[in-house]
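Trainee: predicted model and sequence below, questions to follow.
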Amino acid sequence: AGLALAAALYAAFVSSLMAVVWLVAGAQGFRDTLEGMTGGGGPAQTALLLFSFLGMALATWGAARALHGRSLRSLIGADLRRAARDFLRCFLGYGALALAAALPFMLVMDVEPNLAPGTWLLWLGPALALLVLQVGAEEMLFRGWLQSQLAARLTRPALWLGLPALVFGLAHYAPAQSGPNAWAVVGAVTLFGLIAGDLTARSGTIGAATGFHLANNTLAILILSTDGAIDGLSLWRTGFAADDPGLAPLLLIDAAVLVAGWALCRRLIARPAAQDTGAA
């Protein structure tokens, strides 16, 4: 019931946003915007896609408040200072690790320029703010609300940690875009969800998971994007698309980097006190 209500509220927000686009840009402009938001668009279209996650954040907050009496702070975590600290530590720590791991591949892979450097710098500030909105909304929904609600009711971590991660992974199932790699992408995203869930359980806030998520998406959306995916704000893009059969080995490498980043962030957020099981 909770997810259904949140999905309905989110759909209503996105529909309203698209109605505004239709009124402002007309029928052809609406179609061009919609196509660009799903891949191959320009900076404004990608920015609009990221902005649409405001609806997810509002829908999560509204549904959690209506059904469970949850406050916004309870979805983030009671200790906001710790949340901010863990956010910065994981963003900077994992961001540095992921960039260092990506650089050798960028030197040998078929990487193409995307945005002109001047245009990219002009969009960098707004794009980072919108990415914070996007990853914050997803972490609020999957870890701050869904995981913490399950953790309050279930004793087995395999359930309260695994179920939100699996739903998160399945939400990224896109065979039209990823082709034969669709289920491999689901697996990689589910692994990401498990890592984000563990960081949330260990810290008691979504700060660490949000910082980890932001570092990952900054690299994948603002620095080096996959051709034909969400590439409107990136400085470079790959010479291959998400449905390239040769992408599978890179997904395995990406998974290894995720696990290394998880180990790093666990050390960065470690505290001697007993750990919580969710952001409540």
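Mentor: Thanks, I have the structure now.

Trainee: going forward, measure contacts and count neighbours with C-alpha atoms only.
Mentor: Will do.

Trainee: can you report how many residues lie near Ala12?
Mentor: By other CA atoms under 10 Å, the residues close to Ala12 number 14.

Trainee: can you tell me how far it is from Trp22?
Mentor: 15 Å (CA to CA, to the nearest Å).

Trainee: do the same with Thr238
Mentor: In terms of CA to CA, Thr238 sits 32 Å off from Trp22.

Trainee: relative to Thr226, how far out is Ile195?
Mentor: 23 Å.

Trainee: so the two - more neighbours on which side?
Mentor: Each of Ile195 and Thr226 has its neighbours counted (other CA under 10 Å); Ile195 has more, 24 against 21.

Trainee: which parts of the helix or strand containing Phe240 are buried?
Mentor: Assigned by DSSP states H and E, Phe240 belongs to strand 236-241. By 16 or more other CA atoms under 10 Å, the buried positions in strand 236-241 come out as 236-238, 240-241.

Trainee: go on, stretch 34-51?
Mentor: 34, 36-51.

Trainee: over to it now: how far is its first residue from its last?
Mentor: Start-to-end, stretch 34-51 (CA to CA) is 14 Å.

Trainee: okay, now the one to match up with it:
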Amino acid sequence: MVASALKQRAYWRIIVVLLATFFVVSLLTPLLMGIIGKIAPELSAIRTTPSGIAIGTSPGGMFLVLASFAVLIVATVVFAKKLSKRSLRDLTGPALLLRSQFATTFKWMLGLMAVMMLVPAPHSSFELQNQLALGLWLVWLPLGLIGLAIQVTAEELFFRGYLQTQLVGATGSYAKGITLSALVFGFGHLSGDVEGLSALFPVIWATFFALVAGDLTARSGTLGPAIAVHFINNMAVIFIAPTAGALSGFGLWTRDLDLSAAYSDPVLICFEGLILLITWLMARIALKR
């Protein structure tokens, strides 16, 4: 992956790909979501509520949000080819090895998630509320998993497959490439739903998650382990008990949670950090099996 990034090492090419990808995704994603929402209202991702605009609060709407990341996949492949002379396989690593590493890491992460769901959350001020009937949830689950696969593959393809390896090639340093791409990924998680210093928590957590994913990619030589870790992480949040009112359409339950209070709770911050550390170590062990 890094060898292919050495073909075009100029920083200006990385910047152009970043800007071009951001422009295309920012323009086409809402446009396509709007068109699809008009054609098929049950897939409408944006709804107006008394408290404002809600995104992805229905199963169909959430599926469209996740599936719309296909735009990022196409943009990444096209711009990486045009400006950096890199093919799709250059961005993902060898196909057979990717599938093998994904399957192994996925099994370990799935087991870890099952164990962690038995551990009581330290922030207990929220209440679980029923949202979807079990039958309806099971009907939507296959489509939801497909949408989730598109979403996590798109992010890993761009941030680890292209950006990280391209920065490693440009800087000549794995540490710099992993760190710089992680910072870009982290700042992409700025949220308008949280105010004050609490808004830094999603950014910091996403940055450390990107460091984990970046390290796994550098060690494995493919996107397989990072995709597996990303998939399991997002699956737990999206399908079990998401926060009510925000990308919650696939939740079997929802949590009525004050995000500002939760993200400023030092106990919760330490708990989430510990989970991320355990995730990284478990994935490292999986790669050695």
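Mentor: Yep, it's here. Quick caveat: nothing in here was measured; it's all calculated off a predicted structure.

Trainee: sorry, back to before: who does the strand holding Phe240 of structure 1 touch, helix- and strand-wise?
Mentor: strand 111-113, strand 224-227 (3 or more CA pairs under 8 Å, 6 or more residues apart in numbering; DSSP states H and E).

Trainee: from those strands, which stretch is densest packed?
Mentor: strand 224-227 (a mean of 23; mean count of other CA atoms under 10 Å).

Trainee: so where do the helices sit in structure 2?
Mentor: Here structure 2 has its helices, by DSSP state H, at 2-5, 11-39, 59-67, 70-84, 88-92, 95-116, 134-156, 165-171, 174-187, 200-220, 224-235, 259-262, 266-287.

Trainee: one step back: what are the contacting residues of the strand holding Phe240 of structure 1?
Mentor: 109-115, 178, 223-229, 231 (CA atoms under 8 Å, 6 or more residues apart in numbering).

Trainee: what range in structure 1 matches stretch 96-108 of structure 2?
Mentor: Using TM-score structural alignment, stretch 96-108 of structure 2 lines up with residues 81-93 of structure 1.

Trainee: stretch 272-286 of structure 2 too?
Mentor: The aligned range for stretch 272-286 of structure 2 is 254-268, by TM-score structural alignment.

Trainee: what's the mean deviation for the matching stretch versus structure 2?
Mentor: In the superposition with structure 2, the average deviation recorded for stretch 254-268 of structure 1 is 0.9 Å (mean CA distance after the TM-score superposition for structure 1).

Trainee: ok, residues contacting that stretch?
Mentor: With CA under 8 Å, 6+ apart, stretch 254-268 of structure 1 has contacts from 86, 89-90, 93-94, 97-98, 101, 188, 191-192, 195, 199, 208, 212.

Trainee: tell me the buried residues in it?
Mentor: Quick answer for stretch 254-268 of structure 1 (16+ other CA under 10 Å): 254-255, 257-258, 261-262, 264-266, 268.

Trainee: also stretch 60-68 of structure 1?
Mentor: Those buried within stretch 60-68 of structure 1 under the rule 16+ other CA under 10 Å are 60-64.

Trainee: next one: stretch 178-196 of structure 1
Mentor: Applying 16+ other CA under 10 Å to stretch 178-196 of structure 1 flags 178, 180-196 as buried.

Trainee: sorry, back to before: redo the helices of structure 2 as TSV? Include distance to Thr49 of structure 2.
Mentor: Formatted as TSV, these follow (distance: least, CA to CA, whole Å):
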stretch	distance to Thr49 of structure 2
helix 2-5	46
helix 11-39	17
helix 59-67	14
helix 70-84	27
helix 88-92	41
helix 95-116	33
helix 134-156	23
helix 165-171	42
helix 174-187	28
helix 200-220	25
helix 224-235	25
helix 259-262	19
helix 266-287	30
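
Trainee: out of these, which is closest to Ala45 of structure 2?
Mentor: helix 59-67 (3.7 Å; CA to CA).

Trainee: matching residues in structure 1 for the closest one?
Mentor: Counting by TM-score structural alignment, helix 59-67 of structure 2 corresponds to 43-51 in structure 1.

Trainee: what about the matching stretch, how far off from structure 2?
Mentor: Looks like 0.8 Å for stretch 43-51 of structure 1 (mean CA distance after the TM-score superposition for structure 1).

Trainee: show me what Ala228 of structure 2 aligns to in structure 1.
Mentor: Looks like Ala228 of structure 2 aligns to Gly211 there (TM-score structural alignment).

Trainee: next one: its match relative to Trp145 of structure 1, how far apart?
Mentor: 17 Å.

Trainee: how about Phe87 of structure 1?
Mentor: 18 Å.

Trainee: if we can go back for a sec, reformat the helices and strands packed on strand 236-241 of structure 1 as TSV; add distance to Met18 of structure 1.
Mentor: Shown next, in TSV, are these (distance: least, CA to CA, whole Å):
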stretch	distance to Met18 of structure 1
strand 111-113	30
strand 224-227	25
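
Trainee: of all these, which one is nearest Gly136 of structure 1?
Mentor: strand 224-227 (20.2 Å).

Trainee: what's the mean distance for the closest one versus structure 2?
Mentor: Relative to structure 2, strand 224-227 of structure 1 is 1.9 Å off (mean CA distance after the TM-score superposition for structure 1).

Trainee: could you say what helices and strands that strand packs with?
Mentor: Identification of packing neighbours for strand 224-227 of structure 1 by 3+ CA pairs under 8 Å, 6+ apart yields strand 236-241.
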